[in-house]
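A.B. asks: What follows is a predicted protein model with its sequence.
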Amino acid sequence: MNNLANKTSIKNNKHEINKKDKIKILFRRHGMALVLLAMVVLMTVLSPAFLTTRNLMNVVRQISVIAIIGFGVTMVIITTGIDLSSGSVLALAGVIATSFAHPNQYPLIVSIIVGLLVGAIAGSINGAFTAFGEIPAFIPTLGMMIAARGFALIFSDGRPITNLSESFEFIGGGYFLGVPFPIYVMLLTAVISHILLKHTKFGRYIYAIGGNAQAAVVSGINVRKYLVLVYTYAGLLSGLAGIVLASRLSAGQPTAGVSYELDAIASAVIGGTSLSGGVGTIPGTIIGALIMGVLNNGLDLLQVSAYWQQVLKGAIIVGAVLLDKKKNR
């Protein structure tokens, strides 16, 4: 009888342990999605205006620019790097692209290509200094943040560039099938970025570099080449975000995008991208951006002071990093 009781007790204990492990695994894999769901439910209870089609569309449209930047930043962080220049590159790409977007001047594709090229060139410079200069990414991207903002102010003479064509303004302000066009741009960018990261050699090498750069070199991966490519892609997406934002504002603003790089980094980290490198996903970054967007929108509806909003955002970022450290431990 005693042996039977002991066996039953051991079996029950194993069942409890397995149950706890399953809960931990569930939270580790889908924790931020559950947090987002809880926030949506809470905001719906606190403000009936939150869960309306118009407001939800507005939330997604507001986070579209940050999410686009965040996809590139996610890849950079996976390699254990950082990109502080995104907001300034966005502004520079925006003012240069809008200078080619006046009515009856150039085809729409010209302004788009110019904006993307500006972003890609800035990103490639970041990557070259990081890879070949062998200095922490913090330094060249900080320098680019300052320089790109300066170039944006010089190019525009410190004034917004206005008088844009209707086709250009549609990119950020138009609707297709009742959905704001920036959402389509964000989703298309997310799909392309996800495929690159999860289903190509490029993506596998990014994870390998972030996991162990020295081992990646020994395995025959051209680490410098792929670091340059990663930063170039991040810059390209900053350029795209600059086009979308300039279109939405109906002007190329040299002061646009201030602190956007911090919001993009926060979205990636909240979404599960590890600052230690080697871990991160595009869907996770979308969830992180949505958490930031729901928080901002919900607090606005509740008429919470913008100052307190900054405090809460900071607390969430620190909490996400602490959670990341705990998971990696």
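C.D. replies: Ah, there it is. Quantities reported herein were computed from a predicted structural model and do not represent experimental measurements.
A.B. asks: From now on I want contacts and neighbour counts done on CA atoms only, so please keep to that.
C.D. replies: Noted.
A.B. asks: what residue lies at the spatial centre of this protein?
C.D. replies: Nearest to the mean C-alpha position of the chain, by C-alpha atoms, centre = their mean, lies G70 at 1.3 Å.
A.B. asks: Quickly find the element holding it.
C.D. replies: Using DSSP states H and E, G70 maps to helix 53-78.
A.B. asks: what's the following helix or strand after that helix?
C.D. replies: Heading C-terminal from helix 53-78 (DSSP H and E), you reach helix 86-98.
A.B. asks: Against that first model, consider the following:
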Amino acid sequence: MSITNNQIFPGLEPLPIIVPLIAAIAACACIGLINGFSVAKFDLHPFIVTLATQLITYGIILIYLKLGTNNGQTLSGFDPGYRDLVTGTLFTIAGVKVPMYVLYAIILVVLMWVIWNKTTFGKNMFAVGSNKEAAEVSGVNVHRTIILVFVLAAVMYALTGFIDGARIASVNANTGLNYECDAIAACVIGGVSFVGGTGKISGIVIGVLLLQIIFTGLNFLSVDQNLLYIIKGLIILVACAIDMRKYLAKK
């Protein structure tokens, strides 16, 4: 299987799927490395660092899409093999087709559960998130752990972006815009604390499912799409307020 869209790789022969996937992972890992190094070495706030690199990356993508004859148009016309790898039918339940990307989501969830619960790196993540100073005193390499966390997150972004490109059959500079809000809302609903040291993979999965059920139901009720942004913002605000109240109560 190959990706044949010459808009992406102008002048090149069709490339095997693994090549652009590796390129996406490498590019995202580099950005994650920059983010992690900035946070670990210079003690910058993670939100500010990731916001800055998000804007820089967005600008680079806009410039890239203007190159050649593409003139900023949406990239489409992907190889059917690439799309089938993601959107092909995994199995059918009562006449409803379950796509392949459900399997990939399950694999990634299991992988992260193993990393979080069964590896030294996972334990170090929890220790650094709970109390960075205490983790350092306990012998944890805090700087390396923070950098690896950002790199791991970036690799996951690459994988999900690669999958989402096939799912929607086209990509442009706005693909994935505001997805970070969905991720934040799902994590907070699932019990992940903004102050660190609290959260489980199972809770995040439940948060994702609950959020998806909420917005699927709202779409089914024909709620205005613009109103959904307001509802999403309120969910994040309320969830964060509850999280902070629990944190202050523990103190």
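C.D. replies: Sure, I can see it. Being a predicted model, the structure only gives us computed values, none of them experimental.
A.B. asks: So after superposing, what's the score?
C.D. replies: Put the two chains on top of each other and the TM-score (TM-score structural alignment, normalised by the length of the second structure) is 0.86; 233 aligned residues with a C-alpha RMSD of 2.1 Å.
A.B. asks: tell me the secondary structure for the nearest residue to the residue nearest to the centre of the first structure once chain neighbours are set aside?
C.D. replies: Take G70 of the first structure and drop its neighbours on the chain: the residue closest to it by C-alpha to C-alpha, 6 or more residues apart in numbering is A264, 4.4 Å away. Secondary structure, DSSP: H, G, I helix; E, B strand; the rest coil: A264 of the first structure is helix.
A.B. asks: show me the residues around A264 of the first structure that make contact.
C.D. replies: The contact partners of A264 of the first structure, taken as C-alpha atoms under 8 Å, 6 or more residues apart in numbering, are I66, A67, I69, G70, V73, A289.
A.B. asks: Excluding covalently adjacent residues, which one is nearest to the first one?
C.D. replies: Spelled out, it's I66 of the first structure. Distance criterion C-alpha to C-alpha, 6+ apart; nearest residue to I66 of the first structure, sequence neighbours excluded, is A264 at 5.4 Å.
A.B. asks: what's the answer for the third one, then?
C.D. replies: Counting by C-alpha to C-alpha, 6+ apart, the nearest residue to I69 of the first structure once its immediate chain neighbours are dropped is S238, at 5.3 Å.
A.B. asks: R149 of the first structure now?
C.D. replies: S88 (4.9 Å).
A.B. asks: roughly how far is stretch 63-83 of the second structure from the heart of the chain?
C.D. replies: 22 Å (C-alpha atoms, centre = their mean, to the nearest Å).
A.B. asks: hmm, who's touching that stretch?
C.D. replies: 1-5, 7-8, 17, 62, 166-167, 169-173.
A.B. asks: Kindly give a single ChimeraX line that selects the buried subset of the residues you listed.
C.D. replies: The ChimeraX selection below is limited to those of the contacts of stretch 63-83 of the second structure classed as buried (16 or more other C-alpha atoms under 10 Å):
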select :2,3,4,5,7,8,17,62,166,167,169,171,173
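A.B. asks: quick one: which of the contacts of stretch 63-83 of the second structure is nearest K97 of the second structure?
C.D. replies: Top of the list for closeness to K97 of the second structure, among the contacts of stretch 63-83 of the second structure and by C-alpha to C-alpha, is R167 at 14.1 Å.
A.B. asks: my guess is that closest one contacts V86, does it?
C.D. replies: Yes - assessed by C-alpha atoms under 8 Å, R167 of the second structure is found in contact with V86 at 6.4 Å.
A.B. asks: And the helix or strand that contains I10 of the first structure, what does it pack against?
C.D. replies: Following DSSP H and E, one finds I10 of the first structure within helix 2-46. Here helix 2-46 of the first structure touches helix 282-301, going by 3 or more C-alpha pairs under 8 Å, 6 or more residues apart in numbering; DSSP states H and E.
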